[in-house]
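Asker: Pasting a predicted model and its sequence here:
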Amino acid sequence: MVQGHNLDIFQILLDSSIVVKIDLLLLVAASVLSWTIIFQKLSAFKKAERANNDFKNFFSGVTSLEEAYHDAQTIEESPLKRVFLSGYRELKKTEIALGENYAAIKEHYASIANQSMERTLSNEVVEVDQTMSSNLTTLASIGSITPFVGLFGTVWGIIDSFSGLASGGATLETVAPGIAEALVATAVGLVAAIPATWYFNKFGQRRNKLREQLHIFSNQFINEVERYISSKS
């Protein structure tokens, strides 16, 4: 090992025990996986938020649900579009079931159909939420576990370093590289954990905001359905 005050960290790691090397490899793999998920989710949330804004601008300019459904086919896929299409198809199923008798449909919606529509929209919101939250649990696990993996490497390295003291004759210069090797494991664990934890919290905030948008739009869509049925009847 390198002795003296000028410690070569890379040489120290090359000379480290097999347990510490495996520990560091696990931490590096976790960090790579973490950043892969982070970049994927950044892209997914950015795309969903942009598409939602486009759909809201589009939906505010349409004059009827039929027009919205027809023109929505040319709009980029978005969570709001998914909720709208799901609700519109449920409305059409009700029209077909009652033979487009809008007086009966209005009465039907005044009794139990609104619950059916709410369930349909709620189910779609849950599916969108599940899509947007995919891999977030992995990110959270990396953020919570990697510090302990790094700590394990540190503890093992310190035990290995101080075991040499039992034979006598050890000096600070001979023990220091082993301690440095051990502390590197903790540092790498923190490097892996901090971005994973930070982005997990950020994505959680964006996910909650998206879910609120979907619930608001669901209520707006139900109001549009009620106006649509009233105009037909």
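Answerer: That came through, no problem.
Asker: all contacts plus neighbour counts: C-alpha atoms, from now on.
Answerer: Noted.
Asker: Most remote residue from the middle of the protein, which is it?
Answerer: Ranked by distance from the centre of the chain (CA atoms, centre = their mean), the top residue is G169, with 53.5 Å.
Asker: so A193 touches T138, yeah?
Answerer: No - here A193 lies out of contact with T138, judged by CA atoms under 8 Å, at a distance of 11.7 Å.
Asker: which one of these two has more residues nearby?
Answerer: A193 (26 against 16; other CA atoms under 10 Å).
Asker: for the host helix or strand of the more buried one, packing partners?
Answerer: A193 belongs to helix 172-232 when assigned by DSSP states H and E. Contacts defined by 3 or more CA pairs under 8 Å, 6 or more residues apart in numbering; DSSP states H and E place helix 172-232 against helix 9-14, helix 18-60, helix 65-72, helix 79-97, helix 102-108, helix 114-132, helix 136-162.
Asker: Show me which of these has the highest average neighbour count.
Answerer: helix 136-162 (a mean of 20; mean count of other CA atoms under 10 Å).
Asker: That one packs against which elements?
Answerer: helix 18-60, helix 172-232.
Asker: With distance to Y109 as extra columns, can I get those helices in a markdown table?
Answerer: Supplementary listing: those in a markdown table, determined by distance: least, CA to CA, whole Å:
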| stretch | distance to Y109 |
| --- | --- |
| helix 18-60 | 23 |
| helix 172-232 | 8 |
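Asker: ok, second structure coming up, stack it against the first:
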Amino acid sequence: MTPILMLQEAATQALPEQAPAQTVEIADQAGQAADAAAAAGHFNILDLILHASIPVQLVMLLLLFASIASWLIIFRKKRVLDRADKEAEKFEERFWSGAELSKLYSGATERGRSAEGLEAIFEAGFREFNRIRQRRGVDSRIQLEGAQRAMRATSSRELDGLEHNLEFLASVGSISPYVGLFGTVWGIMISFQGLANVKEATIATVAPGISEALIATAMGLFAAIPAVWAYNRFATKVERISTRYDAFSEEFSSILQRQAHADE
């Protein structure tokens, strides 16, 4: 047998023995790569928070409290505004149903019951109108102006109660992203500072610190977005209620003006 034929036969016999070993090695490498990808895709947020630096943890705690307080205000403010809207609608139905003003006033001043919203505005205006009317020789214009002042003051108090805590939502919505950004900048600064003692810096070295820092920004957005949405929605609703109060005050002033002229 010639040397060439002997080499071809040896290569043909060695190929089937090496192929399975190479296949197993490639499969092991692929499995390790898949495991590494799976581990990188499933991280524990709680571990990142607990291993963050103390300033970043304080920032996260502050944002958590701001978010909880915002949600409490959101639920409470929604209930208050919905109740004010429903009470205004019910009182307008009674007012324009043809009931006597004296009966409406008696119902608003019942013992153990406090008037709110439109009913409080009506009660203040009608009380001041009757008080001035009892004086002798008082001009009808003075009666009307006194009733209007009383209604404006009561309307301002009612709107102030409806707007209570809205400024907190505005502050959380505008400040929280910057507070979270401060935590992120601080965490990244600490991560890069730790590279001073490392000879060979890789992405794996700084990745955990950067991940911890970025959670602060995420928490800032989590606190800010609902607060901004709620503030815009509630501010618009308070503005509509304010317009409703003003319209009622003008219409009731017209009624009082006609009654004052009738008394003359």
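Answerer: Everything's here; your move. These numbers were taken from a predicted model, which means no experiment stands behind them.
Asker: quick revisit: of the helices and strands packed on helix 172-232 of the first structure, which is nearest E224 of the first structure?
Answerer: helix 65-72 (7.8 Å; CA to CA).
Asker: The closest one against the second structure, how far on average?
Answerer: After superposition onto the second structure, the mean distance of helix 65-72 of the first structure to its aligned counterpart is 2.2 Å, using mean CA distance after the TM-score superposition for the first structure.
Asker: same deal with stretch 46-54 of the first structure?
Answerer: Mean deviation for stretch 46-54 of the first structure: 0.5 Å (mean CA distance after the TM-score superposition for the first structure).
Asker: which residue is nearest the middle of the second structure?
Answerer: The second structure, centroid-nearest residue using CA atoms, centre = their mean: A227 at 1.9 Å.
Asker: and that residue, what pairs with it in the first structure?
Answerer: Under the alignment (TM-score structural alignment), A227 of the second structure pairs with A196 of the first structure.
Asker: Next, the contact list for the nearest residue to that match once chain neighbours are set aside, please.
Answerer: Nearest residue to A196 of the first structure in three dimensions, chain neighbours excluded: G143, at 4.9 Å (CA to CA, 6 or more residues apart in numbering). Counting by CA atoms under 8 Å, 6 or more residues apart in numbering, G143 of the first structure makes contact with A192, A193, I194, P195, A196, T197.
Asker: would a markdown table of these with distance to V28 of the first structure be doable?
Answerer: Formatted as a markdown table, the entries for the contacts of G143 of the first structure read as follows, by distance: CA to CA, whole Å:
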| residue | distance to V28 of the first structure |
| --- | --- |
| A192 | 7 |
| A193 | 11 |
| I194 | 13 |
| P195 | 13 |
| A196 | 13 |
| T197 | 16 |
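Asker: hang on, the earlier thing: how close does the residue farthest from the centre of the first structure sit to A180 of the first structure?
Answerer: Noted for G169 of the first structure: a distance of 20 Å to A180 of the first structure, by CA to CA, to the nearest Å.
Asker: Just give me how far stretch 226-233 of the first structure sits from the chain centre.
Answerer: 39 Å (CA atoms, centre = their mean, to the nearest Å).
Asker: Run through who's touching it.
Answerer: So stretch 226-233 of the first structure is contacted by S64, L65, Y102, A103, I105, K106 (CA under 8 Å, 6+ apart).
Asker: Is the fifth one in contact with E95, as I believe?
Answerer: Yes - proximity of I105 of the first structure to E95 meets the contact threshold set by CA under 8 Å, at 7.0 Å.
Asker: L26 of the first structure maps to what in the second structure?
Answerer: So L26 of the first structure corresponds to L62, using TM-score structural alignment.
Asker: residue in the second structure matching A140 of the first structure?
Answerer: By TM-score structural alignment, A140 of the first structure lines up with A170.
Asker: Take the helices and strands packed on helix 172-232 of the first structure and write them to JSON lines, including distance to Q213 of the first structure.
Answerer: Shown next, in JSON lines, are those (distance: least, CA to CA, whole Å):
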{"stretch": "helix 9-14", "distance to Q213 of the first structure": "50"}
{"stretch": "helix 18-60", "distance to Q213 of the first structure": "9"}
{"stretch": "helix 65-72", "distance to Q213 of the first structure": "18"}
{"stretch": "helix 79-97", "distance to Q213 of the first structure": "8"}
{"stretch": "helix 102-108", "distance to Q213 of the first structure": "27"}
{"stretch": "helix 114-132", "distance to Q213 of the first structure": "10"}
{"stretch": "helix 136-162", "distance to Q213 of the first structure": "20"}
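Asker: Out of those, flag the one nearest N208 of the first structure.
Answerer: The minimum distance between N208 of the first structure and these falls on helix 114-132, with 8.9 Å, by CA to CA.
Asker: so how far does the closest one sit from its counterpart in the second structure?
Answerer: Mean deviation for helix 114-132 of the first structure: 1.4 Å (mean CA distance after the TM-score superposition for the first structure).
Asker: what does that helix rub up against?
Answerer: Under the contact criterion CA under 8 Å, 6+ apart, helix 114-132 of the first structure has outside partners 41, 44-45, 79, 82-83, 86-87, 90-91, 207, 211, 214-215, 218, 222.
Asker: try it again with 10 Å
Answerer: 41, 44-45, 48, 78-80, 82-91, 94, 108-109, 113, 133, 203-204, 206-208, 210-215, 217-219, 221-222, 225-226 (CA atoms under 10 Å, 6 or more residues apart in numbering).
Asker: cool, and stretch 71-78 of the second structure?
Answerer: Stretch 71-78 of the second structure has contacts (CA under 10 Å, 6+ apart) with 66-68, 70, 79-80, 83-84, 162-166, 168-169, 223, 226-227, 229-231, 233-234, 237.
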